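Peer 1: dropping a prediction and its sequence here:
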Amino acid sequence: MARNGSGSGSLLVTRRNARLDAFLKRNTERGLYERIRTCEPCVVVSDSVSRVYMHAVLSDERVYLTEFSPRTLTEAVSFGRVRDIELVNDLPDFLSAKDRERCQHIRITYVAEKPTRKEHDWLQGGKREGLPPVAPPTRRANHCTTMTHSFEGYPAESRWRNKEPVLRSTRSVFCSEPETLSLLRAPRAPENVQKQSRTSAAVVVQVRRRSGSVLTRLLRRDEASREREREAELHLYAVCQTSRLYLQLQSCWNSFLIRSTLLLDPLYRRRSAASPDSFSLEQTAHLFSQVSSELLQDGVGVEDLHLLLQELSTSAQRNVALRRLFWRSSEVCFSLVQTLEDCLQGQQSLGGATTDQLLLSSLIVQTLTATLAEMQVEEATVSLLLAKKGILLSRMLLALICDPQMESRGSPTDAELQASLSEYLDAACSLLFELLLFGYQSSRCSSAENFVSVGWILRVLQPHPHLLPFIRYQAQQVVQVLSGLQGSFLGPARSVLLFQRCRLLLTCLQHDSQLALHLQTHFREEFRYFVTPSCAEKLLPESPIRGATIKLIEWIQTHAGRIISQDLNNTQL
């Protein structure tokens, strides 16, 4: 970990080794290079790599390893195969006494790949060597923590689209195995075999129509085959006390789960299909400058503002370089927060907001969510959010909370207002989810300058007059989903939103006694009978995020049950 500059965000940011960075830039495709999140030295343990000092290279899809003096880049594990990432509380005996005390031992549990499987080699001209399963070292104790991450994407006809078509895969993470792909690309059978199988094929189609979509069946079959595969482990020992490797791994993994789940939605997949790789960094910077200038100009109309925000949020979802540029531009971010305050909070004090104001507020919040995705440890993001004792972060937090029972002003019907308000409350939950992730990551830094934590965020929100109704609304949505009141099947977007809401509820139960008591008071029976893993298993389709959501619900049930038990004991006393 390198201390990059000064100020409150210095310890949150990693700076790549110059030699390694030059190697990656020279030998990897530009699309992969721009998606690399961090590079950090660590000791690696596996069957074939025994206690070797290497660099771990994290992209948004995979973990790579390269020698400390880089010569080759090897894929260690894809996030699609990861089952768990945890910190192990032990003292590795192969490290020196000094390194042993400050070491962070990270264990990645994943489904081992089959030896015959061939992967795409991201290292141009290089020969890829697979990483065998890992032999776990001796451990003393185990301690696990969890982080989450998400992003949203939105439609817009954009100047950021490629001028030339780009071929890219739109398969889901669960359709990446050769066995599954054979179901989609089976070799053509001889004519006589085809004739004999037509009757049975028609029956199969009818059965599939009755039992659900073909995609759902493929996902379930693929999940079952995965469960039969052998699990393996990869052990990374980060010897720097201020290492951010664990947080980056958690962030990349959870972001991958969310993105892969959303890509199961054909509409979302179509919106996300355009690749920004044909644009150079200079072109991206020029186009972002154009959009920024139009957003900041005086007298911009509401319709133009809508179009600009749609373009910005869609482009930010596709282009990580643009997200970095956004957080380097404090004027744009402050302008959006100011507009949100004027558009939503100012109108609430006057008795309510109009449907148009709610729609614009939703779009602003969605844009902030899209630009914040995976940017929580970027230098520009940290510096901007923590500047002047976190004034921007505080304003953003207070601006996004609103009254779920807001009254209308003007002519819109109750149904129109309620639909717009529900859309805004969904978007506000997603942004709060991202900001809480920032708090989780910041709190793990030991520097006194890093004052932001999850507790700090909740304390900032505590004086807001609508905080309790807002949290209560989010809990009600979780209960309605898990009780089946909103339908028996959750699509990808609703599955992701359920995951985010569960993370929010768990945070309240863990980190704020007042919010925990409020949830326990209003949802005692619901937490006992509906917010349960069994209810989630019935309603959640097979998707990358399913397992993580069920685990969150297990923790919610555990913490809520503990609060209820304490309350009963106090009552008896």
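Peer 2: Arrived safely, thanks for sending.
Peer 1: only C-alpha atoms for contact and neighbour calcs from this point on.
Peer 2: Will do.
Peer 1: can you list contacts of stretch 26-34?
Peer 2: Counting contacts by Cα atoms under 8 Å, 6 or more residues apart in numbering, the residues outside stretch 26-34 that touch it are 24-25, 59, 122-124, 277, 320-321.
Peer 1: nearest to C535 among these?
Peer 2: Proximity of the contacts of stretch 26-34 to C535 (Cα to Cα) peaks at S59, which lies at 34.3 Å.
Peer 1: got the contact list for the residue nearest to the closest one when sequence neighbours are not counted?
Peer 2: Of all residues not flanking S59 in the chain, I36 sits nearest, at 4.1 Å (Cα to Cα, 6 or more residues apart in numbering). I36 makes contacts with 57-60, as judged by Cα under 8 Å, 6+ apart.
Peer 1: got another, please set it beside the one above:
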Amino acid sequence: MATADAGGLLCRRNSKLESFLKRNTERSLYERFRAYEPCVVVSENLDKVFMYVVLSDDSIHLVEFPPRTVRRVAGFRDVTDISLVNDLPDFLSGRDRDCSQHICVVHTTTKGLGGKHAWWQQEKSKSCPPASPSQRKTSSPHDGPDSVLLSTYSAPPKIDSWKATSPSRRGEEDEGQQKLKQRRSTFCFSADLKELHVSSSQHLPMAFPSSSRLSSCVPLSAQRGDTGRNIGPGWRGSILTRLMKKRTVERQSTKEESRRTELHLYAVSPSSRIYLHLQSSWNSCIIRSTLLLDHQFRKRFRISPRSCPQKQHWRSWECTAHLFSQLSWELLQENITLESLYLLLQELSTAAHRNTTIRRLFWKSSDLCLFLVRILEDTLQDHLKISQEYNKIHRADKLILATLVAQILGLMFRETEVESARFSLLTAKRGALTERLLLALVCDPEMDLWNAVNGPLIPSQDPLQAQQNLLVEYLDAASALLFEVLVMSQQATYTSGLEHFVTVGWVLKTLQSHSFALPFISYMAQWVVLVLSHSVLSPAQAVLLHQRSWVLLTCLQNSASLSQHIRTMFQEEFRYYVNISWMEDKLPPHYPISQPTIRIFSQVLHLVLQSS
């Protein structure tokens, strides 16, 4: 379980609760728990019951007090709103009543779900049925998002279990270090990420069922040799047609039975952070769920959209840490070539997308984070020094590397807010590393934004157009990274302690000290206006619109100078070219991020159009 110290973003640790969760939940779920806090819970089935609210990366769970059972009450994909209610609960008294936080979680639920289906013991068998022995032997390219830890260049051998190396066997381990260095997939679960190249990637063949599994689909009369019935493609097609029709009817009935319900949480601690954790977990879940709708995103990171959340790796933390330390050691080698650096960073990015443990390990040591920030500083400085007439290929390589580094740093921030190591590193020495990161990611857009936004990013023979496309990709990655830094600083703003120096006001003040801060913010505002001219936004564009709208809202609410600049430069554009009803047509309703984005942008529109 991801935990933080008492001075961090979590409440005081409860060893009894953690021990209960560790004993009564599967390891894959236990490692995904991010935060917990005692609250008074009010819902349709609970009336002012004191329980522990436990948050994972995709669900809200409730644990009885004292811990006896654990129940999943809502998934973040079904949540439509999380808000604070300004009231004083009547059932509390004294200091608890004055310091309480009333949080209302609005989510959709299905009428057929209730009672026993929500309990973990019943739920885990329905959501992820155990694989048969024949299924365990063959890995598929469509395994779960955490089925692969780190990419490799060779297929993994069969391993039944992993155990810690005893001191008597260290000699044998030392002899196999060279082989392990070239075969990092020894402890991985599939070879999906092997042979990762910069320019092209090979597609692995689909895993077909064995003949023994196919025979189970044939009627018993056919297995006995009865030829009176025609068993052929037509028969199979009719069966599949009836099954598809049945599923369609079931989905329609399920959709009709779904309804809105509310979960009310009353945090009685004056230093409660449960609201921030709810917002962060919900935000991360809708971003991940929306990106999984993008075919290019799934293809790039070999992720299946139908993968079960509970179907994640169960290997030991020590095994993953060993593989991650080996990759970090290779990255930190001196005199590493640009191509080798890019390949290793691609491997790190792919592993972090598929496994949250990699992101948590990233913050355990400051060496790799400092290394990536230094790369971002050096590459962008070289990019500004190199003219367009000199060494255009080197300039393009620098932009590609800077984009990958910005994407990795933005990814490492996601779902790691409860890591005390991350918070300590970014706030140490009055936020020195965070200041370097902010000043490194900002650059001059220097482009015709209309062509950049409305024109497709396709390979171009024109070197200038190709570099413009690369710059657009970097600016997208930099905006996403700035969004994650501001989310982190917002959490620090509401955390008590003088050592928590990285606040929203400090981040915006540091950002304004950069010479290209105003053009960078102007680019984001102009992009938001122009991108809404598209017919329908792709999942990646919807996520980027959500992130840039949130950054603009933060600037409008917390910086007088940036707010005045946005109103002065873009008030007319927002007045005549942006409309909430138009925006609803651009964002498909099946995107999990659509409704939150519309709510955020409506606040941005209100603040921009109001009289200064």
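Peer 2: Everything's here; your move. Model, not experiment: these values are computed from the prediction.
Peer 1: before we move on, back to that, so what does the residue nearest to S59 of structure 1 match up with in structure 2?
Peer 2: By TM-score structural alignment, I36 of structure 1 lines up with F33 in structure 2.
Peer 1: next, the residue in structure 2 that D90 of structure 1 lines up against: secondary structure please.
Peer 2: Aligning on TM-score structural alignment places D90 of structure 1 opposite D87 in structure 2. Classification of D87 of structure 2 using DSSP: H, G, I helix; E, B strand; the rest coil returns coil.
Peer 1: okay, now the equivalent of K388 of structure 1 over in structure 2: neighbour count?
Peer 2: Aligning on TM-score structural alignment places K388 of structure 1 opposite K429 in structure 2. For K429 of structure 2, the neighbour count with other Cα atoms under 10 Å is 12.
Peer 1: the helix or strand K429 of structure 2 falls within against structure 1, how far on average?
Peer 2: Take DSSP states H and E as the rule and K429 of structure 2 turns out to sit in helix 420-441. Here the mean offset of helix 420-441 of structure 2 against structure 1 after fitting is 0.5 Å, by mean Cα distance after the TM-score superposition for structure 1.
Peer 1: do you know how far the nearest residue to L562 of structure 2 once chain neighbours are set aside is from H500 of structure 2?
Peer 2: Leaving aside its chain neighbours, L562 of structure 2 sits nearest to C555 (6.0 Å; criterion: Cα to Cα, 6+ apart). With distances taken as Cα to Cα, to the nearest Å, C555 of structure 2 is found 20 Å from H500 of structure 2.
Peer 1: likewise for L376 of structure 2?
Peer 2: L376 of structure 2 is 25 Å from H500 of structure 2, where distance means Cα to Cα.
Peer 1: for these two, work out which one has more neighbours and name it.
Peer 2: L376 (25 against 22).
Peer 1: just checking, the more buried one touches L404?
Peer 2: No: the pair L376 of structure 2 / L404 is not scored as a contact, 9.5 Å apart, by Cα atoms under 8 Å.
Peer 1: count of residues packed around the match of D90 of structure 1?
Peer 2: When counting by other Cα under 10 Å, one arrives at 11 neighbours for D87 of structure 2.
Peer 1: report the contact partners of it.
Peer 2: So D87 of structure 2 contacts H102 (Cα under 8 Å, 6+ apart).
Peer 1: L358 of structure 1 looks like it's in a strand, true?
Peer 2: No: according to three-state DSSP, the state of L358 of structure 1 is helix, so it is not within a strand.
Peer 1: for whichever residue in structure 2 pairs up with it, give its distance to G410 of structure 2.
Peer 2: By TM-score structural alignment, L358 of structure 1 lines up with L399 in structure 2. Distance of L399 of structure 2 to G410 of structure 2, computed by Cα to Cα: 16 Å.
Peer 1: more neighbours: those two, which one.
Peer 2: Set L399 of structure 2 next to G410 and count neighbours by other Cα under 10 Å: L399 wins out with 23 against 19.
Peer 1: surely that one touches L380?
Peer 2: Yes: assessed by Cα under 8 Å, L399 of structure 2 is found in contact with L380 at 7.4 Å.
Peer 1: what sits against the alignment partner in structure 1 of L482 of structure 2?
Peer 2: Taking TM-score structural alignment, L482 of structure 2 has L432 as its aligned residue in structure 1. L432 of structure 1 makes contacts with 397, 504, as judged by Cα under 8 Å, 6+ apart.
Peer 1: let's verify E537 of structure 1: helix, strand, or coil?
Peer 2: helix.
Peer 1: who touches it in this structure?
Peer 2: I550.
Peer 1: residue in structure 2 matching it?
Peer 2: Aligned by TM-score structural alignment, E537 of structure 1 pairs with E584 of structure 2.
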